[in-house]
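Undergrad: How does the following fold in three dimensions:
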Amino acid sequence: MTQTERIAEFANSVSFNAIPSATIDRLKLHLLDAIASFVWAQFQELPANVKKALTALSPDGIMPADHLAQLYTTYIRYPDFMDNFLAKESTCHPSDNIGILLAAGHLEEIQGKDFLTAMAIAYDVECRLTELFPVMIEGYDHTVLLSFSATAGAGRLLGLSREELTNALGIAGCSFNPVVTSRASYTSQWKGLVSSMVNAGCMNILSIAKQGITGPEKLFEIPEKGLNAIYKQHLDVDWSKEDFSIISRCSLKTFNAEVHAQSVLELISELAAAHRFAAGEIEQVDITTFLTAYHIIGNGEYGDRTVVYSKEQADHSLPYLAAVTILDKQVYPQQLIADRITSPDVQELLKKVKVHTGFPLHKPVKVAGMLDPYTSAYPDKVKCKVEIVLKDGKKISGEKETYKGFYSTPLTYEDVQQKFIKLNESYVDRESANRIFTLVSNLENASVKELLDAINFR
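TA: Down below sits the predicted model:
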């Protein structure tokens, strides 16, 4: 069997009862976390503009399912406050899958058990592919892999046969190969919207495949022209052996910032609380981190992160995030608005933040990864060291290797409820919030329609 056939068979063979109860609880946690962003985004300008653009394509006012998949994914993705799965050479946002699964609820009557089953399938497929087929090392965006997981999960909900789903996976794999350029500095708004376009296309493809349109069965395996050859890798997974344990390695965010910054920001918060220094006393902030963090948010391969004037650049700039955490004691959406980003205090302080790895050489990557203790521990740990040098010569330092929300020290359901409330207290009353909390915690006994009714406010 080919890899697309195996993924299709896996997606169609899983039953709700076969998914461990601990995994179901973890999925509910991540679903509520995604819904917190989904609700908040409905009241923000950029997602509202996306909705306006998509509505303009639907003169009768009824948005088709592919556009809903795009809109719902925009809602979840835009805040950049969602979950992550970290692999040695790549990362992904498994909650990117949720938008298309919710959109499927406009096409079919879907029960909560079926939704959670599809969510487990999608999470497992994307995380496993991220671990074993890390396209980012070849310059492609991790949303390449979303095309397979979103298609598998939504295909299950929409009742595609194994043959139809195999075709859909082949078509999706040929059609969506975004490049990592959107994440490089200076980072644009498209960084947070790529996954929404992938999901729109996948919903469209599922409808086409259901009508018998075929795609390449040997998508990965075709010599020279298959994905194995194109990405210079080899995918050989026995999907029948997946037990969903990989989902327990997904992490959530405490700070509204890129995932690799989380342990640094938590450490800075702890140091600031313990030593109570003022920002004006700081001479320099030295941050030691692992290679992936350095490259993406610390002035490495993804470019200069010291020029910061927009949300998208700010939440991917470790110098900015460190500075604003020192000043504001938190990173939430209010730290990512233009007025805060351009304030003289944070602009001056971010220039004092220096980021480096634990080993001075960064190439060859495999050698650097072995010699640098911070990099060698990743992704099982997210080690960092922060040293704050004050103008009077005093040095304040500490180290961390995890953070609250990392998979080894996860947030609780109550923690995510508080995150929801903090994000949305200006927009949603407590009665509406409690309704959402109850629905998600008991989703196996509810329907997707009930959930959609509860979370759509605009």
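Undergrad: CA only for contacts and neighbour counts going forward, please
TA: Fine.
Undergrad: Now do the same contact list for the residue most central in space within the chain.
TA: Residue closest to the average C-alpha location in the chain (CA atoms, centre = their mean): residue 93, at 2.4 Å. By CA atoms under 8 Å, 6 or more residues apart in numbering, the contact set of residue 93 is 82-85.
Undergrad: do residue 433 as well
TA: Residue 433 touches residue 421, counting by CA under 8 Å, 6+ apart.
Undergrad: Before we compare anything, build this one as well:
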Amino acid sequence: MTTPTFQDLGFDLANFSVDARYESIPADAVDAAKKSLLDLIGVTLAASGVEPVARTVIDVVRENGGRPESSVLGFADRVPAAWAAFANGAMAHCLDFDDLTPWGAHATSSILPAAFAIAERQGGVSGREMITAIAVGQDIFARMRRNIDWRKDWNISTVLGVFAATAAAGRLLGLSRTQMANALSVASMQSAGTMDVVYGIGGDLRCIYAGFSAKAAVVAALLAEKGVVGTQTAFEGEYGFFKTYFGGRYDRENLLKGLGSDYTGNTTLYKPWPAVGPSHSHIYATIQLVTANNLRPEDIEEIRVHVGDYHEIMCSPLDSRRAPATLVDAKFSLPFLVAVAAVRRDVTIADFTGNALQSPEVLAVSKKVIPIADPAFDWKMELPLGQVEIIARDGRRLSQIGTKVPGSPEAPMSWENIVRKFANCAALAATPPSAGQIEKVQQMVRQLESLDDVTELLRCLA
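TA: Sure, this is the predicted structure:
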């Protein structure tokens, strides 16, 4: 009798990535892939025009130059595929406006820049193939996100994003099962990023981190195509991914359950506001309170925000969070975000551009925001809720927990919402497309499965 040979989970993911067929993907996962594509192109275009660090990234990409294989959104540049993935990935998360899972973390800002870079390099990639690649990547990301023991130490968006993006890029590159397994192993060499880039104050890395995982995915896929061989135990070996990053705490059975039939990308959420996901419940509760009670900034004596463990990080150090020094920090500063919501009754890209951080009205209200530790709002798995209590100058005490938040599973964004968001974002690009171009791209994405060459989308924006 021979002892069965253990197969590393990486081979299961590789086989799934290669064997997936458009016809087998449920309609809601197809719809999610198309929504993600339109949404991400939009937020990337907006970042090209309004986020200063995007220009720095483009300068570095231009300096490295090379074969004109793939497009940089918002600009006229065509650069090698890996550098295009880096540029577009960096811009994709710049505004913290990209999609996310119901459990937090961002998949598509790694997946789509890598996929588009390879699609342009290859040429002739159909809309159906692009949908399949995105759906595969989103499914892998969601499965891993839900079935690991994350302690909020690693930056899951990049640590997992590189594998999801590699699967999508490798599929469009036409890798075999063996090559795909090798690509995922190569990707493990580039699976990186700690939560310091998210929690820290004053840096740009939180803004551009998806560029690193997108670029790494293209490099991994191209190396595997050329014959680079990975290890056989990249994920589950004694020194592999799961033990090294998560102490071996993962649910293998659930991770693989329904693989190839249940596409979990259908859970993807889309943001109505350009701010970190765990702030949205507080933002919505604040908007509801000031709108329903017609509160002006001068009517507010104090705003108490009940915060869980993750929210507390967004409030510390409190003085810096109340008056963030950078556009990047502002999107992660709960007191500032709540103040914007109280003053504007909305949160838009304009609140994080130009001199918006110096708004006297917003800063005055931000000083009135007081965090109250409340373990009821700790982040367990799903994105945490938040409670806002406003003390009015006339003595009223108004309280609201932000439930059924726009963009949440209970109140998902419709196609109409996504289309409107795309148009608003695209208009802010470094080189804004015309109204006709915007309309045409919207229509093309809605009918993506009928495109013979998905790069028509990018040519339409050029």
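Undergrad: and the two most separated of the contacts of residue 93 of the first structure?
TA: Greatest spatial distance among the contacts of residue 93 of the first structure (CA to CA): 82 and 85, at 10.6 Å.
Undergrad: Adding neighbour count and secondary structure, write the contacts of residue 93 of the first structure out as CSV.
TA: Converted to CSV, those look like this (neighbours: other CA atoms under 10 Å; DSSP: H, G, I helix; E, B strand; the rest coil):
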residue, neighbour count, secondary structure
82, 28, coil
83, 22, coil
84, 24, strand
85, 27, strand
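Undergrad: Switch the residues you listed over to CSV; also include distance to residue 124 of the first structure.
TA: As requested, the contacts of residue 93 of the first structure are exported to CSV (distance: CA to CA, whole Å):
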residue, distance to residue 124 of the first structure
82, 17
83, 14
84, 13
85, 10
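Undergrad: Can you tell me the SS state at residue 90 of the second structure?
TA: helix (DSSP: H, G, I helix; E, B strand; the rest coil).
Undergrad: same thing with residue 330 of the first structure?
TA: coil.
Undergrad: Identify the residue of the second structure aligned to it.
TA: Using TM-score structural alignment as the criterion, the counterpart of residue 330 of the first structure in the second structure is residue 346.
Undergrad: give the contact list for its match.
TA: 287, 340.
Undergrad: rerun that using 10 Å as the cut-off
TA: 272-273, 283-284, 286-287, 337-338, 340 (CA atoms under 10 Å, 6 or more residues apart in numbering).
Undergrad: likewise residue 361 of the second structure?
TA: So residue 361 of the second structure contacts 297-298, 339-340, 343-344 (CA under 10 Å, 6+ apart).
Undergrad: just to revisit the earlier point, if I look at the residue nearest to the centre of the first structure, how far off is residue 62 of the first structure?
TA: Going from residue 93 of the first structure to residue 62 of the first structure by CA to CA, to the nearest Å gives 29 Å.
Undergrad: Equivalent analysis for residue 322 of the first structure, please.
TA: With CA to CA as the criterion, residue 322 of the first structure and residue 62 of the first structure are 44 Å apart.
Undergrad: neighbour-wise, which of these two wins?
TA: residue 322 (27 against 11; other CA atoms under 10 Å).
Undergrad: Is the more buried one located within a helix, as I assumed?
TA: Yes. Under three-state DSSP, residue 322 of the first structure sits within a helix.
Undergrad: Please name the spatially closest residue to it (chain neighbours excluded).
TA: Nearest residue to residue 322 of the first structure, sequence neighbours excluded (CA to CA, 6 or more residues apart in numbering): residue 265, at 6.2 Å.
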